[in-house]
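*Asks:* here you go, sequence then predicted model.
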Amino acid sequence: MATQSTKLAVLIDADNAQPAVVEGLLAEIAKYGTATVKRIYGDWTGPQLKGWKEALLTHAIQPIQQFRYTTGKNATDSALIIDAMDLLYSGRLGGFCIVSSDSDFTRLAARVREAGLVVYGFGEKKTPAPFVSACDKFIYTEILVAKDDEAVSPAPPSGAQLKQDTRLMNLLRNAVEAASDDSGWAFLGAIGNVIAKQAPEFDSRNYGYQKLSELVAASGLFEIEKRKTGDGSTTSIYVRRLAKRSRRGG
């Protein structure tokens, strides 16, 4: 996976992304690397992209003009894909951030990953599953906008509510089992890596929790242990399945 020193290209499909996400989007991208290329594609001669213009100036995003040559055809997709391939072959980048809710970028994401580069996808929850699955990690943009109004955010679901989500529970259980040592303990970072490989769209924030450790604790399925590492100045979190209680009286 990429690191914070990784050079990333941020390519935004203006027709399928909202300007309200741009601040949270760039803050999220900064966790994964440095946005050395920031481009947004659309037809800037029309009024439909007016809301983007202020955001472009504020965040130094380069607008790429793409005229609508034919009604009903999205020329923006083609322009973004061509630029992405040019950037890929330049050999200057370590990864791509593709911002769109359009499944047309599924093959692009797969091709970039085939070349050994990391792909982060950003789109709304309506984004088709093939594009989501084609990315190394996919972040739903709804959680990026929600950050601006935390005061009215609903309380996160309880453990009982989380347990009703069978897919989530199985995902957590399987990840802990896959990452665990002989004693059953698993490093939280390793758990996160296993989950990312199985479900690119997974993010604890989708369930109302800012951190994976908080979501794991809230599920009520696991024992959590904090261990000092190195010189004792840092702490690592380890997780283990709770032992099943015996039904016999003690």
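*Replies:* Right, received. Where do you want to start?
*Asks:* drop to CA atoms for contacts and neighbour counts, all remaining ones
*Replies:* Noted.
*Asks:* what's the helix or strand for the residue nearest to the spatial centre of the chain?
*Replies:* With distances taken as Cα atoms, centre = their mean, I139 lies nearest the centre of the chain, 2.9 Å away. Secondary structure assigned from DSSP states H and E places I139 in strand 137-140.
*Asks:* can you pull the buried residues of that strand?
*Replies:* If you call a residue buried by 16 or more other Cα atoms under 10 Å, then strand 137-140 has these buried ones: K137, F138, I139, Y140.
*Asks:* so how far is E23 from the residue lying closest to the residue nearest to the centre of the chain once chain neighbours are set aside?
*Replies:* Nearest in space to I139, with sequence neighbours left out and distances taken as Cα to Cα, 6 or more residues apart in numbering, is F122 at 5.0 Å. Note on F122: its distance to E23, by Cα to Cα, to the nearest Å, is 13 Å.
*Asks:* so which of the two has more stuff around it?
*Replies:* Using other Cα atoms under 10 Å as the criterion, F122 and E23 rank with F122 on top: 28 against 15.
*Asks:* before we move on, back to that, now the residue nearest to I139: which helix or strand?
*Replies:* Using DSSP H and E, the secondary-structure element containing F122 is strand 118-123.
*Asks:* all the helices of this protein, residue numbers only.
*Replies:* Chain-ordered helices for the chain, with DSSP state H as the definition, fall at 22-29, 53-59, 75-90, 106-114, 129-134, 142-146, 159-162, 166-179, 188-198, 212-219.
*Asks:* another one to put next to it:
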Amino acid sequence: MASENTNRLAVLIDADNAQPAIAEGLLAEVAKYGTAHVKRAYGDWTSTNLKGWKDHLLAQSIQPIQQFGYTTGKNATDSAMIIDAMDLLYTSKLDGFVIVSSDSDFTRLASRIRESGLTVYGFGQRKTPKPFVAACDKFIYTENLKEVTEDAPVAKTRTAANQLKGDSKLMNLLRNAVEAASDDSGWARLDTVGSIITKQRPDFDSRSYGFNKLGELFSATTLFDLESRSPGDGKPPVTHVRDIRHRAEK
């Protein structure tokens, strides 16, 4: 939606904990939720471990923030990110934060930012601890970003219909969200259904099942009807979804 793109976001990257290959896909994903007014990557840039990040910093206009590892075994980068995030929270007019890390140390930071009424988008690997995932409004696994960036053929990774239907947790999630958003006829706006799913599971992503869009996932299960409706007045069509069990209730 156009209104979403007006959101001012701060993108804070734990370069010690994130792969440089995600940079392009990361910022493309961030653009769906708003404009990155702040883009910073934290780490010890004198270390050869971060060599792969340098070209991406220039190409994506990301500001490197130097943080020396003063003490062995202590993560100074995390502390620097948290301090900067709190400074930005109080001094900048932002609508949300993007925290890029798979580290559970940012769990309390995410919770604190949300307590102030701002939105938190987390990006990390599938190994990211669940408490950090749950502390974000929306969490995107960076493995999904790599698939897009590296042009991997999505069709080969799609989960088959029988596997989708056999995933009881997934089916309950989809059906409950449709039911919660549906009208008396059983139809619900797909975008509303998506919002409900995200609130229940911040890390839910149709790309994890091999589908670029939520509607494609619903269709692949063969257990839902989808319908595109034109609201008129030149507005774009709106997709609606319904559990096929409502057919029998007619």
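*Replies:* Great, that's in hand. All of these numbers come straight from a predicted model, not from anything done at the bench.
*Asks:* same for the strand holding I139 of the first structure, what does it pack against?
*Replies:* Using 3 or more Cα pairs under 8 Å, 6 or more residues apart in numbering; DSSP states H and E, the elements in contact with strand 137-140 of the first structure are strand 118-123.
*Asks:* how close does the strand it packs on sit to the second structure?
*Replies:* After superposition onto the second structure, strand 118-123 of the first structure sits on average 0.3 Å from its aligned residues (mean Cα distance after the TM-score superposition for the first structure).
*Asks:* and the biggest strand by length in the second structure, what's buried?
*Replies:* Taking DSSP state E as the assignment, the strand of the second structure that covers the most residues is strand 35-43. In terms of neighbour count (16+ other Cα under 10 Å), strand 35-43 of the second structure has its buried residues at T35, A36, V38, K39, R40, A41, Y42, G43.
*Asks:* check the gap between the third one and Q19 of the second structure for me.
*Replies:* In this view, V38 of the second structure and Q19 of the second structure are 19 Å apart by Cα to Cα.
*Asks:* assess the claim that P236 of the second structure and M1 are in contact.
*Replies:* No: no contact is recorded between P236 of the second structure and M1 when judged using Cα atoms under 8 Å, the distance being 10.8 Å.
*Asks:* so if I had to pick from these two, which one is more boxed in?
*Replies:* When neighbours are counted by other Cα under 10 Å, P236 comes out ahead of the other of P236 of the second structure and M1, with 11 against 7.
*Asks:* contact partners for the equivalent of Q210 of the first structure over in the second structure?
*Replies:* Under the alignment by TM-score structural alignment, Q210 of the first structure pairs with N212 in the second structure. Neighbour list for N212 of the second structure: V154, S206 [criterion: Cα atoms under 8 Å, 6 or more residues apart in numbering].
*Asks:* any idea how far V30 of the second structure is from N212 of the second structure?
*Replies:* In this structure, N212 of the second structure lies at 16 Å from V30 of the second structure, with Cα to Cα as the measure.
*Asks:* likewise V38 of the second structure?
*Replies:* V38 of the second structure sits 12 Å away from V30 of the second structure, taking Cα to Cα as the criterion.
*Asks:* repeat that for P202 of the second structure.
*Replies:* Looking at P202 of the second structure against V30 of the second structure, where the rule is Cα to Cα, the gap reads 15 Å.
*Asks:* now do K93 of the second structure
*Replies:* In this structure, K93 of the second structure and V30 of the second structure are 18 Å apart, going by Cα to Cα.
*Asks:* so for these two, which sits in the more crowded spot?
*Replies:* Neighbour comparison, K93 of the second structure and V30: the larger count goes to V30, with 18 against 10 (by other Cα under 10 Å).
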